[in-house]
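coordinates only, sequence not included:
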């Protein structure tokens, strides 16, 4: 007998409230529980800990979660915050530098097909790595993935360990948008349509180029490409108000970008931008050029944005429609208030937590759920303060 959805949500919320570990407010790094915000006080609770550089979090329909760890693991997290052993059936992952197990997403028809998608750095025989995307079915009882298949492999010069991307967003038509990095030392390839470096791609669930892609049939261009001229996109989300695809990407020394991704558009990297070489030298020709898109927003100095969501829950009614972005080097959660396709304001949250925020998700309870990026990473649940 199926449990009514409402009862599942009530049970999940009750379990969370009863079992989440409250971090004691002693004033030491990472232990504060009360944080100010424009929506009132925020309470932060540790829901699970002991993850090694967790990278992505997604909710299953029954309230459990899937979480990835960069060393090459996927785990199931129970509604009580218990971590499963690593799932079996995961392909060989090259956990080197910034590479490893990256994003995970469930199919929109997961309740019927049990299908998940994930991306990772794949070791190659050429002395480097590349971003690969796999599809599998979650075997709940067996603690494994079944029918695992790599459906897409990034083509172009290999990475020595940097700038893989990779975030996945599934549109209502079932097609997947995916960010692919420029591999760091191959930045000029982001302007070359003959490879997948520094691109946002759009693929069907089987990994083939999605129908209607702008470069299908164009000689010398990869048919999976949707947009190009990107550096290292680590946040991707579809705006429920408009259906537009939004992306955040790392700049070098300054110049992180928030972009609205349009078909066939060139976002300029490395020709235009707002950052510098890490040495302080010049990278770009200018900050603007005909035929190249401008970001909706950029950050100087860098915050290293990672993970993003459009908030639609009821737990924070003042924040309905806001865009949330995690920050790594910035060690905070950023809330952007929007006015159509423009940014009307920025609020920097949880700065006293002193944690690298790798991912941010909205839970079925309307809370904000965060992953902290460290060798003892945590899943955090953020709710309005009860005080």
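Great, that's in hand. These numbers come from a predicted model, not from an experiment.

From now on I want contacts and neighbour counts done on CA atoms only, so please keep to that.
Fine.

what's the helix or strand containing residue 379 in contact with?
Assessed by DSSP states H and E, residue 379 sits inside strand 377-384. Residues from elsewhere that reach strand 377-384 (Cα atoms under 8 Å, 6 or more residues apart in numbering): 39-54, 315-316, 367-372.

Can I get the buried part of those residues as one PyMOL selection?
To isolate the buried members of the contacts of strand 377-384 in PyMOL, using 16 or more other Cα atoms under 10 Å:
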select buried, resi 41+42+43+44+45+46+47+48+49+51+52+53+54+316+367+368+369+370+371+372
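
Okay, and which of the contacts of strand 377-384 map to strands?
Judged by DSSP state E, the subset of the contacts of strand 377-384 located in strands is 42-51, 54, 368-372.

From the chain's centroid, how far away is stretch 194-201?
18 Å (Cα atoms, centre = their mean, to the nearest Å).

Let me fix that, I meant to ask about stretch 296-312.
Using Cα atoms, centre = their mean, the offset of stretch 296-312 from its chain centre is 11 Å.

Now do the buried residues in that stretch.
Buried, per 16+ other Cα under 10 Å, within stretch 296-312: 298-299, 301-312.

how far away is residue 243 from residue 173?
11 Å (Cα to Cα, to the nearest Å).

cool, residue 310 as well?
As judged by Cα to Cα, residue 310 and residue 173 stand 19 Å apart.

What residues sit buried inside the longest helix belonging to the chain?
Longest helix of the chain, by residue count under DSSP state H: helix 5-19. Within helix 5-19, the residues that count as buried by 16+ other Cα under 10 Å are 9, 12, 13, 16.

The structure to be compared is supplied as follows:
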């Protein structure tokens, strides 16, 4: 940042942040520690976690030698100053090596080959992906009925009933959706007492009644009866409606308290919505099963606040799951370019977007230089580069060797399933499963203990562990 003017450097030149005009004059503050040099000279514009380097095309090459040349000699055309007078050759080499080490994790997602069979090797043995449903073009959410059938939403606005013999039928009574962009018919959830009351919930992008340019996230409640939904009604409509067609959020889960928790994205307006308690966008909400707002919600008595808000400061949460071992509510959300997060949701907490972030804007500009701030909850885990997470499920069955207690997350961007090993509330290890299978939109564990994947353009797969 130079007197309010930010330079966007689109090559290896960007590997070192632009400093103020006195960089080359003021050499007394430099350190022999490359990490300290990076934090002092680079992090202000490119992020403390090398956010700006994770997803880029390196204009001048990205070898250690390339970075050394760019740091030492600069590149005037891109606004990159030379640091030959600031650092010794040894310090430049150490800084280049430090940068390369920090961005090396990007290569782990370079999957070159499409799957050649339905059998996949994992750290704990082979797993077969068996397709159980292929009629829908874009399955967004799944719910498992007591008899083993699956309710599956198609983003286009169709709800399917899928039987165990791979047959399906369309269910009538679904609300009209605004299909386009990231919107449509999204999540589906059963009432905890579904066996008795047959009640289900749908999240969807709801068009405005009188303005065709506006839409929002809504929660629909209905009774499932045969091949139709009856007595359907909206029990929540996020305010305000907006003209954008992305960042709807829309995952739903019932908590241990019997309340319905669900996510609403900030609809692309990060400067106004997620940090304001006066609207419902960029939030996790908590309501009763019939739509009533609990009086013990954290902002119920705050003047002008949206009373259903449970937590705020979210970007686009497309993963929400109750940890069956701790009963905590876990969430993941899309970051910008870098900085997808996993959070444990706390009552009334602020999760920071866009005040803090591990990512940068899609055009390469820094959104914030902060990755932490007092009063804001830190994520327990983040991805850089972004994997575009969608769907989220804990494994609490013994069907899969070594998976019990793990968290599963789908990746839209890199088209695989992410297995997260959880220990003491932290992600301590990852395994990348089913590489290049397709955009994994949802992952769920069924009551029978088996895991199912919804893959865009393909349908639903059942994960079958193979005997040795």
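That came through, no problem. Treat the numbers as computed from the prediction; the structure is a model and nothing was measured.

from memory residue 337 of structure 2 sits against residue 387, does it?
No: checked against Cα atoms under 8 Å, the pair residue 337 of structure 2 and residue 387 is beyond contact range at 9.7 Å.

of residue 243 and residue 173 of structure 1, who's got more company?
residue 243 (11 against 8; other Cα atoms under 10 Å).

Export the buried residues of helix 5-19 of structure 1 as CSV, with columns for distance to residue 387 of structure 1.
Output for the buried residues of helix 5-19 of structure 1, formatted as CSV (distance: Cα to Cα, whole Å):
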residue, distance to residue 387 of structure 1
9, 24
12, 22
13, 19
16, 18
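
Determine how far the last residue of stretch 431-442 of structure 2 lies from the first.
For stretch 431-442 of structure 2, by Cα to Cα, the gap between its terminal residues amounts to 17 Å.

cool, stretch 195-205 of structure 1 as well?
Counting by Cα to Cα, the terminal residues of stretch 195-205 of structure 1 are separated by 20 Å.

Residue range in structure 2 corresponding to that stretch, please.
Using TM-score structural alignment, the residues of structure 2 aligned to stretch 195-205 of structure 1 are 279-289.

how close does the counterpart of residue 119 of structure 2 in structure 1 sit to residue 348 of structure 1?
Matched to structure 1 by TM-score structural alignment, residue 119 of structure 2 sits across from residue 34. In this view, residue 34 of structure 1 and residue 348 of structure 1 are 15 Å apart by Cα to Cα.

mind checking which helix or strand residue 126 of structure 1 is in?
Using DSSP H and E, no helix or strand contains residue 126 of structure 1.

ok now do the closest residue to it other than its chain neighbours, which residues does it touch?
Of all residues not flanking residue 126 of structure 1 in the chain, residue 158 sits nearest, at 7.7 Å (Cα to Cα, 6 or more residues apart in numbering). Listed by Cα under 8 Å, 6+ apart, the contact set of residue 158 of structure 1 reads 126, 127, 128, 129, 130, 183.

Give the equivalent position in structure 2 for residue 158 of structure 1.
In structure 2, residue 158 of structure 1 lands on residue 242 (TM-score structural alignment).

what's the distance between that match and residue 295 of structure 2?
Counting by Cα to Cα, the gap from residue 242 of structure 2 to residue 295 of structure 2 is 28 Å.

One more: residue 230 of structure 2?
29 Å.

angle of the strand holding residue 379 of structure 1 against strand 42-51?
160 degrees (axes from the mean of the first three to the mean of the last three Cα atoms, to 10 degrees).

what distance separates strand 377-384 of structure 1 from the centre of its chain?
Using Cα atoms, centre = their mean, the offset of strand 377-384 of structure 1 from its chain centre is 16 Å.

neighbours of residue 229 of structure 1, just the number please.
So residue 229 of structure 1, with other Cα under 10 Å, has 28 neighbours.

Surely it is in contact with residue 195?
No: the pair residue 229 of structure 1 / residue 195 is not scored as a contact, 11.6 Å apart, by Cα under 8 Å.

could you list every residue that touches the spatially most central residue of structure 1?
The residue lying closest to the centre of structure 1 (Cα atoms, centre = their mean) is residue 307, at 3.6 Å. Counting by Cα under 8 Å, 6+ apart, residue 307 of structure 1 touches 234, 235, 236, 325, 326, 358, 359, 360, 361.

ok, now with 7 Å
Contact analysis of residue 307 of structure 1 by Cα atoms under 7 Å, 6 or more residues apart in numbering lists 234, 235, 236, 325, 326, 358, 359, 360.

Noted, bye for now.
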